[in-house]
Structure formats: structure tokens, C-alpha cells
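Novice: From the sequence below, what's the structure:
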Amino acid sequence: QHRATLPHAAWLLLLPALLPWAIAGRRMRLPAACAVGFLWAALYGGWLLHPSLDPALEGRDLRLAGCIVGLPQAHGRAVRFLLRVQRRLRPAAGAPPPRRIRLTWYRGAPELRAGDCWRLTVRLKRPHGFQNAGGFDYEGWLFRNGIGATGYVRRHPAAVRTGSHRTLDRLRQDLAQRMDAALGPRPFNGILRALALGDRRAIPRAQRAVLKATGTAHLVAISGLHIGLVAGFALYAIGALWRVSGAAGLWPAPRAAALAALAAAFGYALLAGLSLPTRRALIMLAVALGALLCGRAVTPARALCLALLAVLIWDPTAVLSAGLWLSFGAVAVILYAGAGGLARHGWRAWTGIQWRIALGLLPVLVIWFQQAGLLAPLANLLAVPWIGLVVVPLTLVGTASIALHLSLGAYLLGLAGHAVALLWPFLEWVAARPGTQWVQAAPPPWTWGPAALGTLLLLAPRGVPGRWLGFLYLVPMLAWTPPAPPPGELWFTLLDVGQGLAAVVRTHDHVLVYDTGPRFGPDFDTGAAVLVPYLRSRGIRRVDRLVVSHGDNDHIGGAASLLERFPAADILSSVPARLPPGAEPCRRGRHWRWDGVEFRILHPGRKGAARGNDASCVLRVTGAAGAVLLTGDIEAPAERILLSDVPRDLRARVLVVPHHGSRSSSTPAFLAAVRPELALFPVGYRNRFHFPNPGVIARYRAAGVRMLDTAAEGAITVRMAPGARGLRVSTRRRSVRRYWHWRAPPVRARE
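Specialist: Model (predicted):
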């Protein structure tokens, strides 16, 4: 799954020949099984990618017929939903569209219900997301969910509803609406909806933060714990009733109970929408209960391995999900640590399990998220039984009841909400403890093996010699510190935030952030989604100075989220009133020196002389190997001021192109004064402003300037080392390319 390209289709012809060796072979069984797994994963990946959207159809009006799947979700005045495409109506010729697409219907959307079929006019684009170190791989998420394009609904020609089907998703949507009507506006409705229907999108951002900080977010994601609880209730209840009824003589009670447990788990998984984590949990349970139904004795370890094999056969891309590693890892830790002499009864045993799970999953959490909750065992000690034994049963029975008796269902769901409310102050208290999060830079792969070995040693049964050595094996991962620039050297990273700007300048012992990218809504901005994960992945624990060039959303939108997690020592901006108290205006003449690197504000000059885009803070950063010029959104008037007032200070090897490459900036005189070797365009893929302007691209090309843009390259890092012949440039999309990543045409190919 880490390949940049899929193997040639001809290799798949070996699959039928290798399969018998993998199943029944003796000497060559293991290598044959590995080869079969590799080829099956390639075949599955190719199936998910086909058919892809023809690039020639991007941005064009397409008339499609399809039906809504999943639960539509309102975002302010817009509604987002998945459409299973049946056929393309116009243009009729050409390659078929993707099977499933993700659409947004802006303003005036009718009531959208799962199972409804529509004829829609849409504009689509290929899957494309931010690409930054430490960030979420949105393209990978779309790929794993079989979504081949994203886009929006056009108003003309008008949409036409052509029919409707009673689907499972329609039932889930009806239940969600009944839950909302029964509960009214209550604080924990989103959590109850997540537990009942597997839809976590309604959980408020503040509650998600508490769940993440306490390590209890897994409790509201229907997975092995929830499926296992439902199956356990059914197993116990049906087994007892079967024995009491005397039916054990007809069929053994354990088998009847196992069949009922499997049916109950399957019903709950259907209610949760059969999401990927739910399917994994159901497969795990089916393997264990299947052995019981067949009357075969299977050890827990063997059952776990068979379940893992079944999950990977069903979905080879599951290895790309942290949930797979956490769910199977937790069970493996319990089984392995159980051999070490856990206390057999009561809270002592439960406490031991929680701490062992926390220790066993520590390397997984650091690898995937670069952080781990140090008090997560304490939070889970109380939250797991309370949610599992109190909240989940009340929620499920209440959800089932509202379909029959609204008042009874509302009462039970209200009790479930009160139960969550009783637990919540404890979780907030845990989340508020200082130092509860272990934050760690992304560890290199060579530390993973020693960390796994160290964990095995620490969890080994009592009596195994040298268990304490496990701490030493964990040290390389937990003490890993990424390299920093030597004195006099600067590292500059232009982050991929779509249509916006965010950049990080690093010296030997200091960090400056220039702009923070856009805010897309109350629950999503690039400060939290891009900047914070990037800084953590690089082992950065503080921001020494934040410069916000001006007040446009695509530059200031992520500032609040960044400052919430990385309080800056000081802040400079042309709009200090829109930032926290203590922010100061940026003015020409302000300069400072960090670790042999000089920082100088070149613009704005006199107070009130420039407004709007032309008031952007222009920053020049000069190291021993040259300078970087960050220009914000200045346009031609501000460029003329700079040429008039500080012409000698404009020379720079690297230029962040003014105003994303708009035609109102990058004048020939300004470009001649800067004389950059490398021009960086911070632009979004297929942005509505059509940046960069073709004339601007031609201007840079005529000047012989190398051009890179974030839409095609992802995050761009430039290392300017003294004595180096050229700039050391690396781009995220080139360094971590995966076969499902779509690389847009680079800016140098557009004109």
C-alpha cells in the first residue's frame, strides 16, 4: 500500500497459479501466500480506482442519474451527500463516471433523503486534498471509501427527483430524525447519535476535543467494543433462555446463543451503516462465533489471526487505517499480557488491563498521531464500563423504541443523555490536567522495530528475565528529535492549505509562522488541520513569532486554532485588532536576528498609507545562503512602493509569489528587482479565482524562474545551506507519493 504505482496488470495472471500453493503448499506456502496477498491487494486497489474521472471532464457541466447513499449532512446553508452514479446522461459519449461521488448542494437544497434518485447537473474534480507532513490524507480516505470524485450541484438545468427506494440508509435517516424530534436540543445528542447510528458528524468540536484528549474517542466510534457488547448481551440472554426453555435437547444452547449473538451484532452493524470499522469488528466476531457454531476449539490467539486474515482478504486497504492497528493491537495486548499473571477479579484486573493496553498501544499512537494520552487509562477505567454497560444499552433500546412509541423512546434516550452528562465532568477534569498529552515528533521507521520489541518485553509474563530492558528499546522512539537547521541556515516550508497561504520558517532554535490559511467553517480550519499536525510532526513545541500578513480569511482563518495549541511569544500583523491582545502592527524597519538568520519587515511603511491586500506584511528572511521574500497579497501599488522605498532589499533567491499569482501583481519591474531563482505559488487545486494567471506564469517563465505550486506539489520545503550550490527543494507529493494520489498538472505546464 506504500507503492507509488500499481504493478502492471500482467502480474495478476500469476494469482490463479499461486493460490493453490498458498493454500495447500508445504515448502513454498509462506512466500506463495505473501505473493497472493500482494497481488490481491493490487487487484483490489485497481478496482477501487476504476473508473476514475476523465481529467477532460473536470469543471464541465455533467448531467448524471444516481441515487443517494449514506446520510446527507447539513453544513449551514449547504448539504453534503454521496451519490451512487447509475449513468451519465450528458455528455453521453466518453469514459464512464466513477461509481460513487461526493457532492455538495449549496443554497436552496431540497430535502435530501437516503434512497432518493435524482437527475443532477454537477461539476466534478478528481480527488484532491492537502498534502503536508503529519496531516490527514483526504485522498486516501476517499480512496478507501470508494469515492472517485468530488463536486457540487449546479442550479441549471434544474435537478429532477426521479424516484425513491426504501433502503437501510433511509431507515437510519428516519431514526436520526426521530431521535432529534424526541430529544430536542440537548448537549449530548451527537454522542447518542454516534452510538446508535454510527454517525459522529453531529458531535460538537469541543466534545471531540475532550474525547481525544482523554483517549476515549474510540467509545463513540462503533467498533469491536460496541459490537462485542451487543453480541455478549445476546449470547448471555439467549443462552439462559434456551436452557430454561428446555430447547437445549433440540440444539445445543452454546450454538443457539452464538447464532443469536451473531445476528444481534449483524443487526447493530447494519444500524451503524456497515462502516469500515464496523465491518472489521463484525468479521472479527464472526470468526470467533463461527468456530463455536462449528463446534471447533480455537485458541484466542488463533482466532485473532484468522480474524485479521479475513479482514485483510475482505479489504486489503484496511492496513491504511489506524483503527485496524488499534483494535487488533488492543486485543493482542490483552491476550499477551494475560499470560503475565493479571489479577483475576474485580477492579484490580480491570485497572491492570487498561494500563497494559495503554503501554502496548503507545508505539502505535505515536506513529499514527504523534501523541498519546498519559491519563487515558484513568479515563477509560471508568468510561468504558459506564458507556458500555449503561449508555449503549439505553441508547439502543431507546432508538428501537422510538419507532414504536415515541414517548418511551424519548424517555430512554433522555436517560442515556443524562448518563453521558454524569460522566462528562470527569472526562473534562481529566482533559484539563496539565501535561496529560505526550506529544512526540513523527518517529522514523527504524525506531518502530525496537519499540515493538520493548513493548513485548515490558508486557512479558512475570519471570521473563530482562523485562526492564524494554524501556531502553522504547527510548529511540520516545526520545527521537528531528534534525534542526544548523546556525546560519534556514529551512522554509510553504504548506499546502488549498487556496490560501501558510508558511513556516525554521532556524537553529526558533520558529516563525507566516499566515495560517483559511477557515472553512465553525469546525474546520487549516490552523488545526494543517499547521498544528505539521509542527508536531517536526517536533516543534513552540512558535516564537506569528506574522499574519493581513485580514483576508485565507491568511488569518487558522490563527485562533494555531494559537490555542501553540501560543506564540509575539504576534505581528497589519490587522492586530483582529488577533489576541498583545498583537503589534508590522511596520517597515522592524528587524531581528535569530541564530545567524536575519528577519526584516519591508512593508507596510507609513501608517495608513496602504489598505486591504496592499497592507500585507512583507517579510524578508536572509540566511548565509540567500533570502526568502514573503509578500502576502500585495498588488501592483504596493510593489511600486517597495520599488521606490527599499529596492535594494528586494533581492531574494526564493519568492512566495504575491497574491497567489493574480494578474494584479508580479509586475515586470518588481520581478526584475527580486530576481528569484524559485517562485512558489500558494494556490488551491482548480480554485474559483483561476490563480495563477496565465500571463503571470508567462512572465516568470520568460525570466527563467523555476516555478512550483502547492496544488501540484503539496507542501514545498526549501533548505538554504551555506556553501550549497543550489537550493535543496523537496515536495510532499513527490516524497510520499501513493498510487491513489492524483498529481495536478504543475503550474509551469499551464499558460
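
Novice: contacts and neighbour counts: CA atoms only from here.
Specialist: Noted.

Novice: what's the longest helix in this protein?
Specialist: Identified as the longest helix of the chain according to DSSP state H is helix 406-432.

Novice: For that one, list every residue counted as buried.
Specialist: 406, 408-420, 424, 427-428, 430-431 (16 or more other Cα atoms under 10 Å).

Novice: Which other helices and strands does the helix or strand following it contact?
Specialist: Sequence order places strand 437-439 as the next helix or strand after helix 406-432, per DSSP states H and E. Packed against strand 437-439 by the contact rule (3 or more Cα pairs under 8 Å, 6 or more residues apart in numbering; DSSP states H and E) you find strand 371-373.

Novice: for the longest helix of the chain, packing partners?
Specialist: With contacts defined as 3+ Cα pairs under 8 Å, 6+ apart, helix 406-432 has these neighbours: helix 168-183, helix 189-197, helix 205-213, helix 376-386, helix 392-402.

Novice: Return the most buried member of the ones you listed.
Specialist: For the helices and strands packed on helix 406-432, average neighbour numbers computed from mean count of other Cα atoms under 10 Å are highest in helix 189-197, which has a mean of 24.

Novice: To check against the first, give me the structure of this:
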Amino acid sequence: MAIISVLDVGHGNCTVIQDAQNVIIDAGFGDGLLNFLQQARITRIDQIMVSHADSDHLRGLIALLSLATISIGKLYLNTDSTRSANTDKFWKDVIFLIEDAIINNRMDENPVELYRTGALIDIGEFKLEVVYPTYSLIKTGPGGISPDGHSMSSNGLSAVIKVLTTQVSALLLPGDVDEFGLEQIKKLGFNIEAQVAVFPHHGGNADTNNLADFTTHFCQLVSPNTVLFSTGRGKYGTPRMEIVSTIKALLPLAYISCTQLSKSCAKLPPLASNSHLNAAFAKGKSNNSCCGGTFELNVTNATVTIVPKAAHESFVNTYVPLAVCRIYPN
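Specialist: Coordinates of the predicted model:
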């Protein structure tokens, strides 16, 4: 059975799909992705998609590209004119490591841009759809002006990717899409509904003055029954309470979880083992900071099963009674 893993890499986004092809969508920050791949004994990555150039989505490529034991097929990576190899060390490192991987035959093809083509990418049981951005927007790029007069940021052009089968839209990976991106998706009539969504910006500041409105807009477009936050304990106060409370008000039956335990939920890590977590690598296991840890999504027919959902709910009910995903009224 093909497996989708939403990784606990701390404050960062990273998803690995093990199917007929191995696919990575965003690489997180640090060596969490590499640790996951080594534990899973994955040495061939057929496709890598990086939603945008923020370090918490991109920097994990540094460890990956540095290893001669891992080969890569195709890399989708949007350039960002607001970043320079002279001023952005991580961007510079990634660019030079990509070149080294190509020269030394560890990458099959030159990187290509990531934008909506209208075609599905078949990777086995799953298909990938790059819903956004459009070709014209990505060619204008961060720092440019959209046709309707808006100044565009890297977040506004963050790739939004769906993982689906012939029966179900299983997972939405929106990167750090902001209100501008959501408005473009709505205006152009693109469908981003999915059963499971990783919330943008790790549940933090979404380049907006009104997080409740942004959350409402996102939930209305996606209609998920599960919302996951890829968080690092103690980082930026994520997920923000107004985001969680808005989700609970709009989607009272939705399952909500974070990869790591927010300090808003528990000032100190609970005195509990990691027995509620699945066996996959999770960065928070080393210091007992996991909440849900790394999540595995199994898809059967039109049903998406989250592991460790039941064990995680029991953990929260027992050890984290003041978790923000539990105490807000529906």
C-alpha cells in the first residue's frame, strides 16, 4: 500500500509519498527529512517539489543533496528574484549543491519550474496536481505586480499541491499560500477541496491583518475533515489560537493536530512516553516534544485514515487537557 507521511521536522513543512515513485514535497529545515529517508531505507527520490524558497521548506535539501548515496530524478523549484546568492546563504548553498548533483550524475534532469499545467502527475496509486500558481504569475515572480495590481511575495506564489486518487482528494499541501494566493485560486475557479489539509504558515502569521478571515477563507475553499499543523515546539507561538478557534467554529467535527506540542497547550512536555506515536522518524521524539509526531495517511477507496489518530487523541485527553484544539467551544 502506498503511504503518505507528513513529517515532524520541527518548524517546517515536509511530506514524503512512498508509491511506485518516491516523492518529496517540501524539504523542511535541517536534517529531519534525511533522518526519515535513512530510517525508511529510501535511496532514490523520483520527484522533489519545493513550494517556495523559504528556508523552512527548502533548507532540508542541503543535507539531501550533499549525500552521494541518494539519487534524484526531477526537482521542481521556483526561482525567487527577491533572494540573491550573495545575501541568502541557504539559497546559495542549495543552488551550488544542485549544480554539483547534476554534474556528478546524482540528479537526472535540470530543475524545472513548479506551476499549474492542468495535467496530473501519475506516481502510482496517487496522482499529484499542482493547482497554483499559474504560469503567468510564476513568470512575473515575487516582487512583481499581478495583472490586478497587487505586489506579489514568495508566499503569495507558493505552490499549492493536491494528492489524490481516482476516488478521493486525499491531501492538500498549500505551502505558505497567503490571502492573495487564496483570492487567485477562488477567482480562477480552481478546486482545492481535500479530506486532509496541512494548514499554511504552520498556523502562524499569514501575511494578513485578520487571521480569522484568512482561516475562514481557507476552510471554505478546502472543506477538510482533518487539519494538521507542522509546528516546532516553542516556535512563533504556533498554532495561533484565533486560527484554531475559527477552524473549530467552522468545522466542529474536524480532527486537529500538530506535529509538535505547542507551549500554548503545555508549558512543559508531559511525563509520557512516545508510545502514542507511530514508528516513523519524528524530530520531536528526541526531546519528548511531539504531539502527533509524523502522521501517516493511508487511503482505501474514498477513505483517508490518519495514523496515529486514535492514540494521539488518547494522549491529548490524558496528558494535555488544556490543548487549544480541545478547549475552544464549537
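
Novice: And the TM-score between them?
Specialist: Put the two chains on top of each other and the TM-score (TM-score structural alignment, normalised by the length of structure 2) is 0.67; 245 aligned residues with a Cα RMSD of 2.7 Å.

Novice: Identify whichever of the helices and strands packed on helix 406-432 of structure 1 lies nearest to Y473 of structure 1.
Specialist: Shortest distance between Y473 of structure 1 and these, using Cα to Cα, is found for helix 376-386: 22.2 Å.

Novice: That closest one maps to which residues in structure 2?
Specialist: Counting by TM-score structural alignment, helix 376-386 of structure 1 falls onto no part of structure 2.

Novice: again with stretch 311-325 of structure 1
Specialist: Residues of structure 2 offer no counterpart to stretch 311-325 of structure 1, counting by TM-score structural alignment.

Novice: repeat for stretch 162-178 of structure 1
Specialist: Going by TM-score structural alignment, stretch 162-178 of structure 1 sits over no part of structure 2.

Novice: what's the answer for stretch 350-361 of structure 1, then?
Specialist: Mapped onto structure 2 using TM-score structural alignment, stretch 350-361 of structure 1 spans no residues at all.

Novice: so the longest helix of structure 1 matches what in structure 2?
Specialist: By TM-score structural alignment, helix 406-432 of structure 1 lines up with nothing in structure 2.

Novice: what's the angle between that helix and helix 189-197?
Specialist: Using axes from the mean of the first three to the mean of the last three Cα atoms, to 10 degrees, the direction of helix 406-432 of structure 1 lies 110 degrees away from that of helix 189-197.

Novice: Quick one: work out the angle between helix 406-432 of structure 1 and helix 376-386.
Specialist: If you take the same axes, to 10 degrees, helix 406-432 of structure 1 sits at 170 degrees to helix 376-386.

Novice: name the element E139 of structure 1 belongs to?
Specialist: helix 138-144.

Novice: If you could redo that for V244 of structure 2, that was the one I meant.
Specialist: helix 241-250.

Novice: Repeat that for R88 of structure 1.
Specialist: Going by DSSP H and E, R88 of structure 1 is in strand 78-90.

Novice: Please apply the same query to R536 of structure 1.
Specialist: helix 532-537.

Novice: in structure 2, what residues pair with that helix?
Specialist: The aligned range for helix 532-537 of structure 1 is 34-39, by TM-score structural alignment.

Novice: How far away from the center of its chain is the matching stretch?
Specialist: Centre-to-centre, stretch 34-39 of structure 2 and its host chain are 17 Å apart (Cα atoms, centre = their mean, to the nearest Å).

Novice: list the contacts for the residue lying closest to G470 of structure 1 once chain neighbours are set aside?
Specialist: Distances taken as Cα to Cα, 6 or more residues apart in numbering place G454 nearest to G470 of structure 1, at 3.6 Å, with adjacent residues excluded. Shown in contact with G454 of structure 1 (Cα atoms under 8 Å, 6 or more residues apart in numbering): L469, G470, F471, L472, Y473, L474.
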